[in-house]
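A predicted structure for the sequence below; I have some questions about it.
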Amino acid sequence: MRGRLAAIVMALLLALYLVLVGQLAVRLVLIDSGVSRALGVALMVLPIIGVWALVAELLFGLRSQRLVRLLASADELPVDTLPHRTSGRPERAAADAEFPRYRAEVEAAPGSWKAWFRLGLAYDASGDRRRARQSIRRAIALERSA
């Protein structure tokens, strides 16, 4: 719940920032100067990119949470038996030792969204956030197409 609250607060702060930057961009475009107009147009692009990134991240979070609920309701969510550091993150060596099991599961069933999602969780436990997100995105796409 704390993570969800943090995401909502960050989204609201980003939305406020985007509104303020958008207002500044409009003011700059209305000034009778080529440099001001160019800066205003450039500043208009930033809120558009920001809104796209915000929506994409929120959708990723909602869709991945949906997959967690589906796995949990089917009692197929992996049990976290890894030792953890004081920060709450799993110990990397222990996570790396469990990783081949999840990779083999994906190799055996490459069309299974459940296998890809569990692989994403294993990547995350191993500290590889980029591959974790890629695997979870693949799981989301497979589940949506099924």
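Cool, the structure landed. Residues are numbered from 1 along each chain as shown.

can we go C-alpha only for contacts and neighbour counts from here?
Will do.

which SS class is T86?
Following DSSP: H, G, I helix; E, B strand; the rest coil, the label given to T86 is coil.

tell me the helix or strand right after the helix ranked longest in the chain.
Under DSSP state H, the helix in the chain containing the largest number of residues is helix 34-73. Proceeding N to C from helix 34-73, the next assigned helix or strand is helix 92-108, under DSSP states H and E.

tell me the residue furthest from the middle of this structure?
Within the chain, D32 marks the point farthest from the mean C-alpha position, 41.5 Å out by CA atoms, centre = their mean.

next, it: secondary structure please.
Quick answer, by three-state DSSP: D32 is coil.

pasting the second one now:
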Amino acid sequence: MNARVGAIAMAVVLVLYLVLVGQRAVQFVLTGEPIAVAIGVALIVLPLVGVWGLAKELQFGVKSGRLATELDDAGEMPDDLPVLPSGRIDRAAADAAFPAYRARAETEPENWRAWFRLGLVYRGAGDSRRARAAVRRAIRLHDAETKRAGR
């Protein structure tokens, strides 16, 4: 829930930023001075890159949340990873469980559930780069499975 509130807050701040910067960008472009026009164009393009990045992050969050819910509803979330009082996975347990989860994902390369679980273990072990990569793969596999099933 906190991540959702944070994402919404970031989106609101970004929209406010875009409005304010957009006004300045138009003012720069309207001067007709070459340098000012270039600055105005940059002030338009760079925030659009930010919007694209935020949209991709929100899409990742929504899709990974759906996969987590689907796995949880099916009773298939990893239950061998102890959770700390803070709600985070115990790092030592994640490190110990990692080889088994990695082996399963490698032996079942088309199983989105195995890749999603591996992403959870990576996250618990503190390797967020690999966690995101594993979850992205799980999302792609799930989307492909859903498409094949015609859902």
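Yes, it's here. None of the values given here were measured: they were computed from a predicted structure.

state the distance from the residue farthest from the centre of structure 1 to G40 of structure 1.
As for D32 of structure 1, its distance to G40 of structure 1 is 11 Å (criterion: CA to CA, to the nearest Å).

likewise for G127 of structure 1?
40 Å.

what do you get for W116 of structure 1?
If you measure W116 of structure 1 against G40 of structure 1 using CA to CA, the figure is 43 Å.

please apply the same query to L16 of structure 1.
Taking CA to CA, one finds L16 of structure 1 at 18 Å from G40 of structure 1.

so between those two, which is more surrounded?
G40 (22 against 12; other CA atoms under 10 Å).

pretty sure the more buried one contacts R27?
Yes. Counting by CA atoms under 8 Å, G40 of structure 1 touches R27, with 7.4 Å between them.

tally of neighbours for L62 of structure 1?
12.

what's the answer for E110 of structure 2, then?
E110 of structure 2 has 17 neighbouring residues, counting by other CA under 10 Å.

can I take it that it is in a helix?
No. The assignment for E110 of structure 2 is coil, going by three-state DSSP, so no helix is present there.

distance of the closest residue to it other than its chain neighbours relative to F116 of structure 2?
The shortest distance from E110 of structure 2 to any non-neighbouring residue, by CA to CA, 6 or more residues apart in numbering, is to L141 (6.4 Å). Computed as CA to CA, the L141 of structure 2 to F116 of structure 2 distance reads 10 Å.

also I44 of structure 2?
Here I44 of structure 2 is placed at a distance of 37 Å from F116 of structure 2 (CA to CA).

the two: who's more crowded?
F116 (30 against 18).
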